[in-house]
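[1] Quick check, what structure comes out for this input:
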Amino acid sequence: MIDLHLIGIGTGNPDHLTRAAIAAMNAADLILLPRKGDAKSDLIDLRRTICADVLSGATRVVEFDLPDRDPAAPYLRAVDQWHDAIAVAWKDEIARHLPNGGRLALLVWGDPSLYDSTLRIADRLRADGSAMTMKVEPGITSLQALTAAHAIPLNTVGAPVVITTGRRLRAGGWPANADTIAVMLDGDCAFQTLDPPGISIWWGAYLGMAHQALIAGSLDDVAAEIIQTRAALRKRHGWIMDIYLLRRATGWSAVSTGPVSLGL
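    Okay, the predicted model is just below:
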């Protein structure tokens, strides 16, 4: 029997860890850390740092190479095949390092519930007949880190918030019946497809990290600045994780801050 613990570790700052997360890490027999290639070495380095900071017992830490997603295949098919391959990689590491069962922990950026597929990949193992229990320790999401960094509320009074992706924003435009949109996984700055008058944006990259960057203002005023800053940061670090909030004018307006702590 494998007792799988999925632990939300926030957005890169070790201070984001809850006491429950630290306890779960120390209770594990094994923590698996995925490597994603040289271009994202900061991500594995952060996980290593977190483990070094909080582990005080006999928990083993093992790194493994994460399979690549096929960029040539249609998106949904590519993601499905990628998740299958990751599940196989997990299964191989479990067989190698926990052949007699035990407590396995996986560290998840942000929280496992929000635009992360770790839970779905774990379900593949259970559907495959693997004897497994599963528990989740929630973490600070990039959305929480964004609103905290800008010191703004997520919603307007009594109004809904839509959480979506850049892909869907580009394909479908502004969602109906929403005055606030949180946009994740946007590699192409899909806000460029919107009619900007009356829209405010709060953008953040590398939230919680030393090179955190923030820009806010009316979309008319700061869209080009965000695009240029994002490109410069991606070139410097080889990768970027960013998120932004869009809001139509309802009496709450953004104050332009310009980029903060760019690390350039």
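
[2] contacts and neighbour counts: CA atoms only from here.
    Noted.

[3] burial of the closest residue to Pro14 other than its chain neighbours, as a residue count?
    Closest residue in space to Pro14, ignoring its immediate chain neighbours: Ile50 at 5.8 Å, by C-alpha to C-alpha, 6 or more residues apart in numbering. When counting by other C-alpha atoms under 10 Å, one arrives at 19 neighbours for Ile50.

[4] ok, the nearest residue to Arg60 once chain neighbours are set aside - contacts?
    By the measure of C-alpha to C-alpha, 6+ apart, the closest residue to Arg60 outside its immediate chain neighbours is Leu30, 4.8 Å from it. Under the criterion of C-alpha atoms under 8 Å, 6 or more residues apart in numbering, the contact partners of Leu30 comprise 59-62, 97-98, 103-105.

[5] I would like the residues contacting the helix ranked longest in the chain, please.
    Here the longest helix in the chain is taken by residue count, with DSSP state H as the criterion, and it is helix 75-97. Under the contact criterion C-alpha under 8 Å, 6+ apart, helix 75-97 has outside partners 30, 64, 66-71, 117, 121-122, 124-125.

[6] Pick out the most distant pair among those residues.
    Of all pairs drawn from those, the one with the largest separation by C-alpha to C-alpha is Leu30 and Pro71; the distance is 31.4 Å.

[7] One more, so I can put them side by side:
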Amino acid sequence: MRKIHVIGIGAGDPDQLTLQAVRALRSTDVFFLLDKGEMKADLTRLRRQMLDTHLPEGTYRLVEARDPDRDRSAGGAAYSPAVGDWRSARAGIYERLIAEELGEGETGAFLVWGDPALYDSTLGILEEVLRRGTVDFEYDVVPGISSVSALVARHRTGLNRVARPVQITTGRRLSEGFPEGVDDVVVMLDAHQVFRRFADQDIDIYWGAYIGTPDEVLASGPIAEAAPRIERLRAEARERKGWIMDTYLLRRNPQDR
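    Prediction:
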């Protein structure tokens, strides 16, 4: 039986790998890596750096494939079908890699940014591959330090307040309005800086980009004061690297609902 490790590798810092993750790395025969193109070559480099940090040089095999492009222009009702098409295309690649590059009795691994259970598609894609029935394998999941955990740690704050819920959502959902009954909201995948819409409210923002990497950028404060600084930092970072991954926590004064 082939085996797959889905390993959460943290937000970018090799020191964020857990002991469980390191043990999984050392029991792996083949590492599968999806290349996102030259613009995001840093992501491949960081993965290689993690492997070189925790494994003896030349002791592991790395198999790379090109990550399929996703239609990021799709919106509204077309958004979910576009994501579904992209995931199915990825499933086809995973299926081929496992069938052709992983021998019977061998162990392969996918290295997942942050935590595999939080805004990542790897687990769902592996389940789709198994449903296709062309290749058989078992898999396990190693949790990792998410960008959310790393964000609040870097800002020296908590994710929630006493007896209060916290919600994790996307910029797309936040654009529909601040969630009802929640005052602490973590926002991921916000390409349009939706937080600017709440500058007239008593809300603090804790923002970070490239968290856990040498390019990490942080900013915090009341939205009205911090938003212009975040916009500038974000624009400069995107211009410099060609891409950006950022996450933020919004903390609202309950009296300002």
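
[8] so what number do they get for TM-score?
    Here the TM-score of the superposed chains, computed with TM-score structural alignment, normalised by the length of the second structure as the reference length, equals 0.93; 250 aligned residues with a C-alpha RMSD of 1.5 Å.

[9] sorry, back to before: past the longest helix of the first structure, which element shows up next along the chain?
    Next along the chain after helix 75-97 of the first structure, taking DSSP states H and E as the criterion, comes strand 102-108.

[10] Where does that next one end up in the second structure?
    For strand 102-108 of the first structure, the aligned range in the second structure is residues 106-112, judged by TM-score structural alignment.

[11] got it, and stretch 204-213 of the first structure?
    Stretch 204-213 of the first structure maps onto residues 208-217 of the second structure, going by TM-score structural alignment.

[12] can you check stretch 78-92 of the first structure too?
    Taking TM-score structural alignment as the measure, the second structure aligns residues 82-96 with stretch 78-92 of the first structure.

[13] compared with the first structure, how much does the matching stretch deviate?
    Average distance, stretch 82-96 of the second structure versus aligned residues of the first structure after superposition (mean C-alpha distance after the TM-score superposition for the first structure): 0.7 Å.

[14] Pull the contacting residues for Thr141 of the first structure.
    Thr141 of the first structure sits next to 10-11, 109-111, 114 when contact means C-alpha under 8 Å, 6+ apart.

[15] try it again with 7 Å
    10-11, 110-111 (C-alpha atoms under 7 Å, 6 or more residues apart in numbering).

[16] How about Ala224 of the second structure?
    Ala224 of the second structure sits next to 199-200 when contact means C-alpha under 7 Å, 6+ apart.

[17] before we move on, what about Trp207 of the second structure?
    Contacts for Trp207 of the second structure (C-alpha under 7 Å, 6+ apart) come out as 218-220, 247-249.

[18] now the helices for the stretch 1-150 of the second structure?
    Taking DSSP state H, counting those that start in this stretch to define them, one finds helices in the stretch 1-150 of the second structure at 19-26, 41-54, 79-101, 122-132, 147-154.

[19] who wins for proximity to Glu239 of the second structure among those?
    When the helices of the stretch 1-150 of the second structure are compared for distance to Glu239 of the second structure using C-alpha to C-alpha, the nearest one is helix 41-54, at 14.8 Å.

[20] what's the average distance of that closest one to the first structure?
    Between helix 41-54 of the second structure and its aligned partner residues in the first structure, the average distance after superposition works out to 0.8 Å, using mean C-alpha distance after the TM-score superposition for the first structure.

[21] tell me the angle that helix makes with helix 19-26.
    Using axes from the mean of the first three to the mean of the last three C-alpha atoms, to 10 degrees, the inter-axis angle of helix 41-54 of the second structure relative to helix 19-26 is 90 degrees.

[22] Buried residues, helix 41-54 of the second structure. List them.
    Within helix 41-54 of the second structure, the residues that qualify as buried are 43-44, 47, 50-51, 54, counting by 16 or more other C-alpha atoms under 10 Å.

[23] and of the residues you listed, the nearest to Glu236 of the second structure?
    Where the buried residues of helix 41-54 of the second structure are concerned, and distances follow C-alpha to C-alpha, Glu236 of the second structure has its nearest neighbour in Leu43, at 19.0 Å.

[24] ok, so what distance separates that closest one from Thr213 of the second structure?
    10 Å (C-alpha to C-alpha, to the nearest Å).

[25] Show me where the stretch 101-250 of the first structure has its strands.
    102-108, 132-137, 161-165, 180-184, 199-205, 213-218, 242-248 (DSSP state E, counting those that start in this stretch).

[26] Pick the most buried one from those.
    Comparing the strands of the stretch 101-250 of the first structure on average neighbours per residue, with mean count of other C-alpha atoms under 10 Å, the densest one is strand 199-205 at a mean of 26.

[27] Now it on the second structure. Mean distance?
    Aligned to the second structure and superposed, strand 199-205 of the first structure gives a mean residue distance of 0.5 Å (mean C-alpha distance after the TM-score superposition for the first structure).

[28] Check the offset of that strand from the chain's centre.
    For strand 199-205 of the first structure, the separation from the chain centroid amounts to 17 Å (computed by C-alpha atoms, centre = their mean, to the nearest Å).
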